[in-house]
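>>> Give me a model of this one.
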Amino acid sequence: MTTDTMLTTGGSHGGDDRDAAFGAGGDEPYAQALATDGHIRLRDPDRPGHDVTFDVGRWNAPADEVDLSLLEVVDGPLIDIGCGPGRMLVAAGRFGIPALGVDVSPAAVSIAQHAGGRAIQGSVFDPVPDEGHWDTALVIDGNIGIGGDPAALLERCRAIVRPGGRIIVETNADPDADRTYDARVVDADGRTSSEFPWAEVGQRALRRDARVAGLRESQRWTVAGRSFCELRRP
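Next up, the predicted model:
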């Protein structure tokens, strides 16, 4: 499989703003947190006091037991949507699984590549290498929120995996979560990103979005406080 393609990061959707990057722009708090293993908060300007906190240090750390469990049943090439600093790519390599990560953050992609993962910078809403031939797509760590349109993201994933392929989605811990909004990332020092579209999706909403995308749910589970759903392309 080829993995040396550079994707574009915007402008391919006639003004569509789904390509706006998580935590980018402004004071670049996400890039700062990647460099320092810091914490960041996802802020909805319309809901003060309801920030969602992410531990970037966990994303920088090696894959944990829950992460590794997602790879145990993968038996073909894997693509990680919103791969971040690449812990799942490195872990997949140890399992002998061909893997590629896609992320809009140049800082995250650089870290993933230096860690030994194969990653490209760009938007999942643009063509990806070997589209339609991936066995499994990972959409974890809240990345179902990318673009603020979960059904559209799942439609892209459906096109990216092979017929019969799997999409493993990590959903919000609240099964009733179902929100889209314009978010900003803020770090512990108050550095703030530009605004970008985002979504929070629980398992009930994911079932609806999967149907819209032409996917069928094959299983769902919760482990160590994290909730997952496996979707299949017909």
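>>> can we go C-alpha only for contacts and neighbour counts from here?
OK.
>>> wait, isn't Gly82 in contact with Pro106?
No - using Cα atoms under 8 Å, Gly82 is not in contact with Pro106, being 11.5 Å away.
>>> So for the two, which sits in the more crowded spot?
A direct count of neighbours by other Cα atoms under 10 Å for Gly82 and Pro106 places Gly82 higher, at 28 against 16.
>>> For Gln219, see how far away that one is.
To Gln219, Gly82 is 22 Å away according to Cα to Cα, to the nearest Å.
>>> Kindly report the same for Ala159.
20 Å.
>>> Comparing these two, which shows the higher neighbour count?
Neighbours per residue, other Cα under 10 Å: of Ala159 and Gln219, the larger number sits with Ala159, 18 against 11.
>>> for comparison, sequence B:
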Amino acid sequence: MSAPPAVAWAGADPYAAALRAGRGPLFLRRADGWLLPLEVERWCARADRIDRTVLDRCEGAVLDIGCGPGRLVAELAARGATVLGVDVSAAAVDHTVGLGGQALRRSVFEPLPGEGRWDTALLMDGNVGIGGDPAALLRRVAQLLRPGGVLIAETAPADIDERVRVQVVDLSDGPAGNGGCFPWARLGTPALLRCARGWRRAGQWTAGGRSFLALRTLSHSNSAEPPKSTAVISSQRVRKPSAARPVADR
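Predicted coordinates:
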């Protein structure tokens, strides 16, 4: 699958600045001026009680898609799990690596280590909106997981299905605190289930005002190849991005 156009989120200076500072305020803004607050402080803190209950449901090797500053990667690594975070933001990858986690600066739509072998994928903190096309994102995640693998996604608490263009804004800096526009989506659990063709529901729950959905890929493979072994990332050299080559390779 080809990678989408450059993601404006990755180059949004207010987002990078907020991650480095560990605080907001930061928002996603639609063209009509509507604002969605981004929970930068929570993302930059340690995994909380609700996060940990979600991570308790993870199986085997875990791929955290849109890992942000890496609290979930760090928590899973501390548990001894095989885990890799991927994010398009250099600041997010740097923060994750600084916590002792493994992370790559890469889009989920680009080639990734262990394709077809991950046991669990995470789409937390609104990351079901990545790319603005949830059905395409779910198809991509299915390619990354092993047959029978599980996706745990955090959904919007309301029954919403919204596809929009947004930008990251820091209102305290005026126009200078705005990033470029990019496609995004917001989905509640019913809307995500409507997109989940080829998946079966494995769990649905709410905790602390947050909503989650677990989906499992079909246990059979459409390929004639034998099942692949579990994803292994320990042999991969993960390093911080450089100007010449922003991502590590296998």
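>>> all strands in structure 1, in order from the N-terminus.
39-43, 52-55, 78-81, 99-103, 119-121, 134-139, 161-171, 178-187, 196-201, 216-223, 226-232 (DSSP state E).
>>> For Ser110 of structure 1, find the nearest of those strands.
Taking Cα to Cα, strand 119-121 is the member of the strands of structure 1 nearest to Ser110 of structure 1, at 8.2 Å.
>>> For the closest one, name the packing helices and strands.
strand 99-103, helix 106-114 (3 or more Cα pairs under 8 Å, 6 or more residues apart in numbering; DSSP states H and E).
>>> Can you give me every residue that contacts the alignment partner in structure 2 of Arg158 of structure 1?
Aligned counterpart of Arg158 of structure 1 in structure 2: Ala142 (TM-score structural alignment). Contacts for Ala142 of structure 2 (Cα atoms under 8 Å, 6 or more residues apart in numbering) come out as Gly116, Thr217.
>>> What lines up with Ala61 of structure 1 in structure 2?
Ala61 of structure 1 maps onto Ala45 in structure 2, by TM-score structural alignment.
>>> That match reaches Ala74, doesn't it?
No - taking contacts as Cα under 8 Å, Ala45 of structure 2 lies outside contact range of Ala74: 10.7 Å.
>>> So which of those two has more stuff around it?
Ala74 (24 against 14).
>>> burial count for the corresponding residue of structure 1 for Gly209 of structure 2?
Residue correspondence to structure 1 (TM-score structural alignment): Gly209 of structure 2 is matched to Gly225. Gly225 of structure 1 has 8 neighbouring residues, counting by other Cα under 10 Å.
>>> Also Glu59 of structure 2?
By other Cα under 10 Å, 16 other residues sit near Glu59 of structure 2.
>>> roughly how far apart are it and Asp119 of structure 2?
6 Å.
>>> Repeat that for Gly177 of structure 2.
For Gly177 of structure 2, the distance to Asp119 of structure 2 - Cα to Cα - is 39 Å.
>>> quick one, which of those two is more surrounded?
When neighbours are counted by other Cα under 10 Å, Asp119 comes out ahead of the other of Gly177 of structure 2 and Asp119, with 22 against 17.
>>> To which residue of structure 1 is that one aligned?
Using TM-score structural alignment, Asp119 of structure 2 lines up with Asp135 in structure 1.
>>> and that match, what is it in contact with?
Val74, Asp75, Gly76, Pro77, Leu78, Val161, Arg162, Gly165, Arg166 are the contacts of Asp135 of structure 1 under Cα under 8 Å, 6+ apart.
>>> now with 10 Å?
Residues near Asp135 of structure 1 by Cα atoms under 10 Å, 6 or more residues apart in numbering: 74-79, 160-167.
>>> And His133 of structure 1, by the same measure?
Counted by Cα under 10 Å, 6+ apart, His133 of structure 1 has contacts Met1, Gly76, Pro77, Leu78, Ala159, Ile160, Val161, Arg162, Pro163, Gly165.
>>> and the closest residue to the last one other than its chain neighbours, how far is that from Asp55 of structure 1?
So the one you mean is Gly165 of structure 1. Nearest residue to Gly165 of structure 1, sequence neighbours excluded (Cα to Cα, 6 or more residues apart in numbering): Asp135, at 4.9 Å. As for Asp135 of structure 1, its distance to Asp55 of structure 1 is 29 Å (criterion: Cα to Cα).
>>> Equivalent analysis for Met88 of structure 1, please.
Counting by Cα to Cα, the gap from Met88 of structure 1 to Asp55 of structure 1 is 16 Å.
>>> between those two, who's got more neighbours?
Per other Cα under 10 Å, whichever of Met88 of structure 1 and Asp55 has more neighbours is Met88, with 29 against 14.
>>> All good on my end, thank you.
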